[in-house]
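Trainee: sequence and predicted structure are below.
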Amino acid sequence: MTAPPAPGPEGRHLMGALSSFKRDSLSLITELQGYGGIARVRLGPYLVHQLTGPEFIKHVLQDNTDNYRRGRFYQGFNLFMGRGMLTTDGAEWRARRDISQPFFQRAWLHGASGVITSCAEELIARWEGPAERGEEIELVDEMMWLAMGVLSRMLFGVDLRDRYAELAPAVRFSLKAMILTGEVSQMLPRWVPTRYRRDLRRHQAVLNGVMDDVIALHRAGGGDPDDLVSALLKATDAETGRSWPDRQIRAELKTLFMAGHETTGCALAWTLYSVAQHADVRRKLEAELDSVLGDRAPTPGDLPDLPYLRQVVDESLRLHPPIWVFPRDVVEDDVIGGHHIPAGTTLLIPPYAAHRDPGAWESPEAFDPERFCPAGRGPARYTYLPFGGGARRCVGYYMALLEIQFTVAMLVRRYHLSLVPAQQVTPVGLVSLRPARGIRVRLVKRGA
């Protein structure tokens, strides 16, 4: 006997909840949680199941992982990333991961962590003028500038902030273009000469050109022989023994660049926004930082002595996970929670909704770092997954945590960030979870 379908909204027309998803995807996934840990919904031509129950998420990400692939919702990612570590599966994915993984191990990252403090010091100096003049700054742009510098210097051996003016518009365009929303501009054939297609090709060319320049620099001996780019240049195909072509190397660099700096920049912006909103949190954090660090920059050895800093970061990642949803396509029929999951359909695992489950979190909409107190039990497994889970957990998760903690520590010790009044800070689900209209703040030096 076939298992029954999962519960979910019926939808008032053939397109189901697609219009709601396009209008406000975050509200829709939050509403779907009302059906329990699994919900069934139609998004236009796609039958989708949303999973927020921890035992169901574990089934997909850990227990039966071979039955779930990246799938159709990742097709748009190929527009700007190509076939890299994020968009591939199986042996192809493992080959890419195995080359990159050594550069995300703790020992290597600790040795390179001076790049983070150097970039943070440059940002502090960059903020001196606006602080003295009482000018507003746009926090998301500033965090992207910093994160771009950290990632490119640490992994690529070059500082791509020199090309920030051309890269930033390409990144902003890609955040919308990579998500399949059902917009007419996305659905038309590629040969139709629309403005969207012209803009798409122009921004693709910018990103490809920058990565090609990084590859050319290393081929000419201008890079670090021990960095990630050099490792990719030495990579060979397991079957043919041939070196990777530049197209394949470029796809990996684009993936690391787009996924690495964008998500960390968003996480930094949301964390500083949360600290600025809560004076009691800021004061407690300042006291811990002053006690442990004094006037110096943090080192990896300081982190065990900064538990409240980590609690603040963890709570920010709970409320505002940079990757708000993980899509998967179903390879073969399955049963989850007693419900039939048909082959060829799509699963959505949304940390944004799972992190707001009232069954797993007390007062889930409140910003409360104390819920991550080291003396407590901590969140149950798969109720908290800002970096995913299982074998496909984000390879750069520890680099992101290191960068966020170091940067928050250095900026909070130097400045009070004051939110500009009367602005509406609303999250929107693009590739990452971004503030729809940015976050405007003013800076005040501590002790001024």
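Mentor: Great, that's in hand. Numbers count the residues shown, from 1 in each chain.

Trainee: rest of the way, CA atoms for contacts and neighbours
Mentor: Noted.

Trainee: was I right to think residue 373 contacts residue 313?
Mentor: No. With contact defined as CA atoms under 8 Å, residue 373 and residue 313 do not form a contacting pair (12.0 Å).

Trainee: higher neighbour count, those two?
Mentor: Neighbour comparison, residue 373 and residue 313: the larger count goes to residue 313, with 23 against 15 (by other CA atoms under 10 Å).

Trainee: grab the nearest non-local neighbour of that one.
Mentor: Excluding its sequence neighbours, the residue lying closest to residue 313 (CA to CA, 6 or more residues apart in numbering) is residue 271, at 6.3 Å.

Trainee: one more to weigh against that first structure:
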Amino acid sequence: MVGHAAALLRDPLAWLARCAASGSGEGIHRLRLWGRPSYLVTDADLVHEVLAGRAGDFDKGGQFYRNAREIFGDTLVTASAGKHPHQRRRMRPVFRRARIAAAVPAMRLEAGRVADSWTSGGEADIVRGSVLYAHRTAVRTLLPVLSTVEVDRLATASARLIEDLFLRTVLPPQAGALLRRRFDTSLRTLREACGAAVPEARARAADERSGLLAALLETSPQGGGPASDEEARDHFVSLLMAGTETSVSALAWQLHHLSRDLPLQHRIRDELHAVAGERPVTLADLERMPLLRRATAETLRCRPPLWMLLRTSVREVRLGGYRFPAGTDFYFSPHQLQHAPDVFAEPGSFCPERWPERGPSARDRSFLAFGAGPRRCLGDQFALTSLAVATSTVLTRWTLTPAAGRAPRARLRTMQVPHALRLRVERRHSGL
């Protein structure tokens, strides 16, 4: 029954590398996982076929998504194939450019709060700082009407919910019930706070500065009218869950890579100064910073937050010349595909220059940090903007170098996050 699960859990990245290097080169490997018919797809073209070319033949399946739907309902991240197009139309106004631009000041504020809490000459806990930034920013950009005290309270509840989410969703329902009390308390805290803020957000929905959640409360023919209060609470929680842990992973790994390359830090600072000077950075400024964009793309290539994805066939399918019955699980790893040596020279090296100025394009089938096809991450530009704001804010205040001791190792659960990442921080002075 356990099969390959033991090797997968013991050292996932090494196991994936062995799978990719073995077999006849057809890119489909039979797995034994929990007694279900399962396959690992290691060929980028076949993965693209599953995600984009024939997306209608596959759906988000498996125990994780079944349990997540029971908790959060059919929101954008968890929705089944039949309900996903409606949810995507509903959420599209949330991430239009004007809303993202209006969220940048909140991102700067929260990045500054974290960066200013560090001590010059000391060591900063980068993962903790990334957690604080991601959850506070998510709450503040969704509901700007909240006070800082309330933002911090809800960010704590959001972080606690994420801690419990992995076990609650991967464990069988009977075992997951053991976590229910603490999990449900955090969930209720978030839903009640959102419910209390909805009337004001609804009244200001047409104002681009009213927050991301308010976009759901606008009258939108494309989305079928404004969301109800109940839908708003569901989407509030789902957006927190979808965006925070990926941001924690991306920001922590980005600062780790930059700490190991002082010349790159200096070049990004020079680029930032040339574009924005001494004034606060804006979305338009960030769009004129190709070096930072390349560094971010390379961070997401080296350490994609979502390191393993799953699709389940909803009908009999043919893939790679083979026939598979309905209900077959197909796993694929963005991490494995983005370290393919025949696509990326020296895949273990951090090399921003491998990307063009605009970064990866839809033609780069081996780059799956945001997925592909109809389920490609709708908030990708918001996520990239948040990561750029946080990185530029940190670099204007601090010079980062590795702390003494062992290099951080990846902790792979739902996301790929560095474990025990501490960096030495030195305060930068104006003009230096």
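Mentor: In hand now; what should we look at? All figures in this text were calculated on a predicted structure; none of them were measured in a lab.

Trainee: give me the TM-score for these two chains.
Mentor: After superposition, the two chains reach a TM-score (TM-score structural alignment, normalised by the length of the second structure) of 0.87; 417 aligned residues with a CA RMSD of 2.9 Å.

Trainee: could you pull up the residues touching whichever residue in the second structure pairs up with the residue nearest to residue 313 of the first structure?
Mentor: The alignment partner of residue 271 of the first structure in the second structure, by TM-score structural alignment, is residue 254. Taking CA atoms under 8 Å, 6 or more residues apart in numbering, we find residue 254 of the second structure in contact with 295-296, 299, 391.

Trainee: can you check residue 162 of the second structure too?
Mentor: Contact analysis of residue 162 of the second structure by CA under 8 Å, 6+ apart lists 241, 245.

Trainee: if you set the cut-off to 7 Å instead, what comes out?
Mentor: Taking CA atoms under 7 Å, 6 or more residues apart in numbering, we find residue 162 of the second structure in contact with residue 241.

Trainee: so how far is residue 320 of the second structure from it?
Mentor: Per CA to CA, to the nearest Å, residue 162 of the second structure is found 37 Å from residue 320 of the second structure.

Trainee: could you do residue 197 of the second structure as well?
Mentor: With CA to CA as the criterion, residue 197 of the second structure and residue 320 of the second structure are 51 Å apart.

Trainee: coming back round to it: buried ones only from the contacts of residue 254 of the second structure, please, as a ChimeraX command.
Mentor: A single ChimeraX command selects the buried members of the contacts of residue 254 of the second structure (16 or more other CA atoms under 10 Å):
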select :295,296,299,391
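
Trainee: which of the contacts of residue 254 of the second structure fall in helices?
Mentor: The helices, defined by DSSP state H, take in 295-296, 299, 391 from these.

Trainee: just the helices in the stretch 201-350 of the second structure please.
Mentor: Per DSSP state H, counting those that start in this stretch, the stretch 201-350 of the second structure carries helices over the ranges 212-216, 229-259, 262-276, 283-286, 290-302, 334-337.

Trainee: with the stretch 1-150 of the first structure instead?
Mentor: Taking DSSP H, counting those that start in this stretch to define them, one finds helices in the stretch 1-150 of the first structure at 18-32, 54-58, 78-81, 90-100, 106-112, 114-126, 128-133, 139-151.

Trainee: in CSV: those, plus distance to residue 395 of the first structure and mean neighbour count.
Mentor: Converted to CSV, these look like this (distance: least, CA to CA, whole Å; neighbours: other CA atoms under 10 Å):
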stretch, distance to residue 395 of the first structure, mean neighbour count
helix 18-32, 25, 17
helix 54-58, 18, 19
helix 78-81, 16, 20
helix 90-100, 8, 15
helix 106-112, 11, 14
helix 114-126, 18, 17
helix 128-133, 35, 14
helix 139-151, 14, 23
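
Trainee: so which of these gets nearest residue 209 of the first structure?
Mentor: Residue 209 of the first structure lies closest, by CA to CA, to one member of the helices of the stretch 1-150 of the first structure: helix 78-81, at 12.0 Å.

Trainee: the closest one vs the second structure, mean deviation?
Mentor: If you overlay the two and look at helix 78-81 of the first structure, the average distance to its match in the second structure is 4.3 Å (mean CA distance after the TM-score superposition for the first structure).

Trainee: packing partners of that helix?
Mentor: On a contact count with 3 or more CA pairs under 7 Å, 6 or more residues apart in numbering; DSSP states H and E, helix 78-81 of the first structure meets helix 246-277.

Trainee: tell me the buried residues in the helix it packs on?
Mentor: 248-276.

Trainee: also stretch 342-350 of the second structure?
Mentor: residue 350.

Trainee: what's the matching range in the first structure for that stretch?
Mentor: Aligned using TM-score structural alignment, stretch 342-350 of the second structure spans residues 359-367 in the first structure.

Trainee: how far off centre is the matching stretch?
Mentor: Relative to its chain's centre, stretch 359-367 of the first structure lies at 22 Å (CA atoms, centre = their mean, to the nearest Å).

Trainee: cool, and stretch 351-361 of the first structure?
Mentor: Relative to its chain's centre, stretch 351-361 of the first structure lies at 18 Å (CA atoms, centre = their mean).

Trainee: list the buried residues in that stretch.
Mentor: By neighbour count with 16+ other CA under 10 Å, stretch 351-361 of the first structure contains the buried residues 351-357, 360-361.

Trainee: do the same with stretch 222-230 of the first structure
Mentor: For stretch 222-230 of the first structure, by 16+ other CA under 10 Å, it's 223, 227-230.

Trainee: same check on stretch 227-244 of the first structure?
Mentor: 227-230, 232-233, 235.

Trainee: just flag the most distant two among those residues.
Mentor: 227 and 235 (12.8 Å).

Trainee: ok so, going back, turn the helices of the stretch 1-150 of the first structure into CSV, columns for distance to residue 293 of the first structure.
Mentor: Listed next are the helices of the stretch 1-150 of the first structure as CSV, based on distance: least, CA to CA, whole Å:
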stretch, distance to residue 293 of the first structure
helix 18-32, 39
helix 54-58, 38
helix 78-81, 39
helix 90-100, 32
helix 106-112, 17
helix 114-126, 13
helix 128-133, 21
helix 139-151, 22
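
Trainee: out of those helices, which comes closest to residue 44 of the first structure?
Mentor: Nearest to residue 44 of the first structure, of all those, is helix 18-32, at 5.3 Å by CA to CA.
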